[in-house]
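*Asks:* Need coordinates for the following:
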Amino acid sequence: MGQHQPPYIRVADDLRRRIQSGEWEVGARLPSRAKLAEEYGVGTNVTQRAQERLITEGLLEGRAGSGTYVREPRQRARMVRSRHHESRDGSPFRADMKELGKHGSWDCHSEARVPAPEDIAQRLAIQPEALCVRTDYEFLADNRPAQLSTSWEPMAVTDGTPILLPEMGPMAGTGVVERMRSIGVAVERAVELPHPARATPQQAGLLGITPGELVLRIERTYYDQDGRPVETADIIVPDSRWEVAYEVPLPPGS
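*Replies:* All right, here's what the predicted structure looks like:
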């Protein structure tokens, strides 16, 4: 192990080597932090940081009151973001999961008359505190957590229409594009900004991952034919389960 690295990095590197060599099998409980600290000649705070690093990487998992265990490797599925994704009837998420041989479903909670925070107001080109409908989604693949989303729609667009609450009324279970079309709003484009992030404790609890684990936060905004933002959302995708690919259609003959 290199001598110029922080002690916890050197310990993490060696623990990773030992796990990958098969010294501890999947599901095996690692020795206590105190025992590892004695073995490596470091303090328990060093072994704790080393284990936390490997938890973040997905090699280990902590179990409350039990210890730290070698985590079962998770196969990453591919999530494709494309225009095709938005043009299908019904729920784009359900259609995506069907293509992967999985059953897509979701739980959600909507709240109307929520004042827009400043950052959301900027994304929607409305005044701060303007009233919106906020919907929190927990998306499931084969009844296992797959991704999270928090959606904001200006009530100036949907108030007084049957689609005010996204998951109620005649268009329940359909995507934003199809819902907006039902009230005469033609969504022309979507802009997505992906950002690497770390899972908050709340997000980790909902996704069944470890706090601080790597996630992809996709900031998505839909625009109508006049360039007006009609919905924006933050989509949280756990990196250990999904790789995200963007499909870029090219004009014919290009």
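*Asks:* okay, CA-based contacts and neighbour counts for the rest of this
*Replies:* Will do.
*Asks:* Could you find the closest non-adjacent residue to residue 108?
*Replies:* Of all residues not flanking residue 108 in the chain, residue 137 sits nearest, at 4.4 Å (CA to CA, 6 or more residues apart in numbering).
*Asks:* So what touches the strand or helix carrying that neighbour?
*Replies:* Residue 137 is part of strand 131-141 when elements are defined by DSSP states H and E. Applying CA atoms under 8 Å, 6 or more residues apart in numbering, the external contacts of strand 131-141 come out as 97, 102-116, 145-156, 164-166, 206.
*Asks:* could you point out which element follows that strand?
*Replies:* Strand 131-141 is succeeded, C-terminally, by strand 144-154 (DSSP H and E).
*Asks:* and the following helix or strand past that following strand, which residues are buried?
*Replies:* For strand 144-154, the following helix or strand on the C-terminal side (DSSP H and E) is helix 155-158. Buried residues in helix 155-158, counted by 16 or more other CA atoms under 10 Å: 155, 157, 158.
*Asks:* How are the strands of the stretch 151-254 of the chain distributed by residue range?
*Replies:* Ranges of strands within the stretch 151-254 of the chain are 187-198, 214-224, 229-238, 242-246, based on DSSP state E, counting those that start in this stretch.
*Asks:* if you compare those strands, which one is most tucked away?
*Replies:* strand 229-238 (a mean of 23; mean count of other CA atoms under 10 Å).
*Asks:* count of residues packed around residue 143?
*Replies:* By other CA atoms under 10 Å, 12 other residues sit near residue 143.
*Asks:* So it sits against residue 107, correct?
*Replies:* No. Using CA atoms under 8 Å, residue 143 is not in contact with residue 107, being 10.5 Å away.
*Asks:* before we move on, the earlier item: from residue 206, how far off is the residue nearest to residue 108?
*Replies:* Separation of residue 137 from residue 206 (CA to CA, to the nearest Å): 10 Å.
*Asks:* how about the closest residue to residue 36 other than its chain neighbours, secondary structure?
*Replies:* Setting aside the residues directly before and after it, residue 36 is nearest to residue 47 in space (CA to CA, 6+ apart), at 6.7 Å. The assignment at residue 47 comes out as helix when based on DSSP: H, G, I helix; E, B strand; the rest coil.
*Asks:* How about the contacts made by residue 47?
*Replies:* 8, 11, 12, 33, 36, 37.
*Asks:* if I look at it, how far off is residue 144?
*Replies:* In terms of CA to CA, residue 47 sits 32 Å off from residue 144.
*Asks:* Here is the second sequence; please produce its structure so I can put it next to the first one:
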Amino acid sequence: MQSPVYIQIHNQLKQDIEAGKWHVGERIPSERELAVDFSVSRMTLRQAIQTLVDEGILERRVGAGTYVASQKVQEKMSGVTSFTDVMLAQGKRPSSRTISYHVANPSISEVEKLKLKDDAQVLRMERIRFGDGVPISFEVATVPYDLVAAFSKAEVTRSLYHTLEKKGGLQLGGARQMVTATLASEKIAEYLDIKRGEAILRLRQVSFLNDGRPFEYVRTQYVGSRFEFYLDR
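*Replies:* Alright, predicted model coming up:
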């Protein structure tokens, strides 16, 4: 199964950055230039760039272009908590709307984060998450397909964590989380019913089973005015 074109471009750009073609803080070529270089549409190229931005590899600067991101200070947060549990704990009704749901070859980033074998496939899904019908976040979650192959789409999208625990008999462990601030793109603003350029909290998280195996790589963008993180020390 061949990866989508935007994933192939993502992989090539990530490899170029790691090889030192562009250094931290350096501006990469414009989307127009890169689209010509890769012989793809601006839309496809923009999707590849956005994936790298969501992963914290690139960063957009308003009016200045796209740059190789500098490493951010990371704050450790405790535990793995599902969105469903967070909403229920606050007395809100959790729900979600699935934007896309498909089995695919993993990107280089997904292979690295989930420690996948060369022939592994992943389930990649995009969802808008709601609390009492109000959009809270947009997430792109990637899971090793062998972990969820036996479950229905409804079981996975309703609450992945509950399904893995209750039906899969798996024990969830900890997570590695990175939170950064950004601004809502036009696409995210439409999904979350906010204005383009509003404050967004972006979470990148790798979640682990109790035996240390990574089972989920998720990139989530939260509406800054509707969600906050707190740390237990």
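*Asks:* quick one on the thing from earlier: so which of the buried residues of helix 155-158 of structure 1 comes closest to residue 213 of structure 1?
*Replies:* residue 155 (34.6 Å; CA to CA).
*Asks:* Apart from its chain neighbours, what residue comes closest to the closest one?
*Replies:* Distance criterion CA to CA, 6+ apart; nearest residue to residue 155 of structure 1, sequence neighbours excluded, is residue 132 at 4.9 Å.
*Asks:* Could you check which residue of structure 2 pairs with that neighbour?
*Replies:* Alignment note: residue 132 of structure 1 maps to residue 122 in structure 2; criterion TM-score structural alignment.
*Asks:* Tally up the residues packed near its match, please.
*Replies:* For residue 122 of structure 2, the count of nearby residues is 25 (other CA under 10 Å).
*Asks:* Ok, residue 165 of structure 2 next?
*Replies:* Number of residues near residue 165 of structure 2 (other CA under 10 Å) recorded here: 12.
*Asks:* now residue 123 of structure 1
*Replies:* Neighbours around residue 123 of structure 1, by other CA under 10 Å: 18.
*Asks:* Quick one: map it onto structure 2.
*Replies:* Residue 123 of structure 1 maps onto residue 113 in structure 2, by TM-score structural alignment.
*Asks:* again, but for residue 183 of structure 1
*Replies:* By TM-score structural alignment, residue 183 of structure 1 lines up with residue 168.
*Asks:* what do you get for residue 111 of structure 1?
*Replies:* Alignment note: residue 111 of structure 1 maps to residue 101 in structure 2; criterion TM-score structural alignment.
*Asks:* Which stretches in structure 2 count as helices?
*Replies:* For structure 2, the helices defined by DSSP state H occupy 5-18, 31-38, 42-54, 83-89, 108-114, 145-148, 153-158, 160-162, 186-192.
*Asks:* what's the most buried one of those helices?
*Replies:* Counting by mean count of other CA under 10 Å, helix 160-162 has the highest mean neighbour count of the helices of structure 2, with a mean of 20.
*Asks:* so how far is it off the chain centroid?
*Replies:* 17 Å (CA atoms, centre = their mean, to the nearest Å).
*Asks:* try stretch 201-213 of structure 1
*Replies:* 10 Å.
*Asks:* what's the matching range in structure 2 for it?
*Replies:* Using TM-score structural alignment, stretch 201-213 of structure 1 lines up with residues 186-198 of structure 2.
*Asks:* hmm, back to that, just the buried residues of the contacts of strand 131-141 of structure 1.
*Replies:* 97, 103-106, 110, 112, 114-116, 145-155, 164-166.
*Asks:* still on that earlier bit, output the contacts of residue 47 of structure 1 as a markdown table; include the columns distance to residue 224 of structure 1, neighbour count and secondary structure.
*Replies:* Below are the contacts of residue 47 of structure 1 laid out as a markdown table (distance: CA to CA, whole Å; neighbours: other CA atoms under 10 Å; DSSP: H, G, I helix; E, B strand; the rest coil):
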| residue | distance to residue 224 of structure 1 | neighbour count | secondary structure |
| --- | --- | --- | --- |
| 8 | 51 | 20 | helix |
| 11 | 53 | 23 | helix |
| 12 | 50 | 20 | helix |
| 33 | 56 | 19 | helix |
| 36 | 58 | 19 | helix |
| 37 | 59 | 18 | helix |
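*Asks:* List just the nearest of those residues to residue 219 of structure 1.
*Replies:* residue 12 (32.9 Å).
*Asks:* What sits closest to the closest one if chain neighbours are left out?
*Replies:* Per CA to CA, 6+ apart, closest to residue 12 of structure 1 is residue 50, 4.5 Å.
*Asks:* Let me know the helix or strand that the one you found is in.
*Replies:* Using DSSP H and E, residue 50 of structure 1 sits within helix 44-57.
*Asks:* Provide the aligned range in structure 2 for the following helix or strand past that helix.
*Replies:* Where DSSP H and E defines the elements, the next helix or strand beyond helix 44-57 of structure 1 is strand 60-63. The counterpart of strand 60-63 of structure 1 in structure 2, using TM-score structural alignment, is absent.
*Asks:* what packs against strand 60-63 of structure 1?
*Replies:* For strand 60-63 of structure 1, the packing partners by 3 or more CA pairs under 8 Å, 6 or more residues apart in numbering; DSSP states H and E come out as helix 44-57, strand 67-70.
*Asks:* With distance to residue 228 of structure 1 as new columns, can these be given to me in a markdown table?
*Replies:* Output for these, formatted as a markdown table (distance: least, CA to CA, whole Å):
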| stretch | distance to residue 228 of structure 1 |
| --- | --- |
| helix 44-57 | 39 |
| strand 67-70 | 49 |
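*Asks:* Looking at those, which is nearest to residue 17 of structure 1?
*Replies:* The nearest among those, by CA to CA, is helix 44-57 at 11.2 Å.
*Asks:* Tell me the buried residues in that closest one?
*Replies:* Judged by neighbour count (16+ other CA under 10 Å), helix 44-57 of structure 1 contains these buried residues: 44, 46-57.
*Asks:* Next, format those as TSV and append distance to residue 237 of structure 1.
*Replies:* Converted to TSV, the buried residues of helix 44-57 of structure 1 look like this (distance: CA to CA, whole Å):
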residue	distance to residue 237 of structure 1
44	33
46	30
47	29
48	27
49	25
50	25
51	23
52	21
53	20
54	20
55	17
56	15
57	15
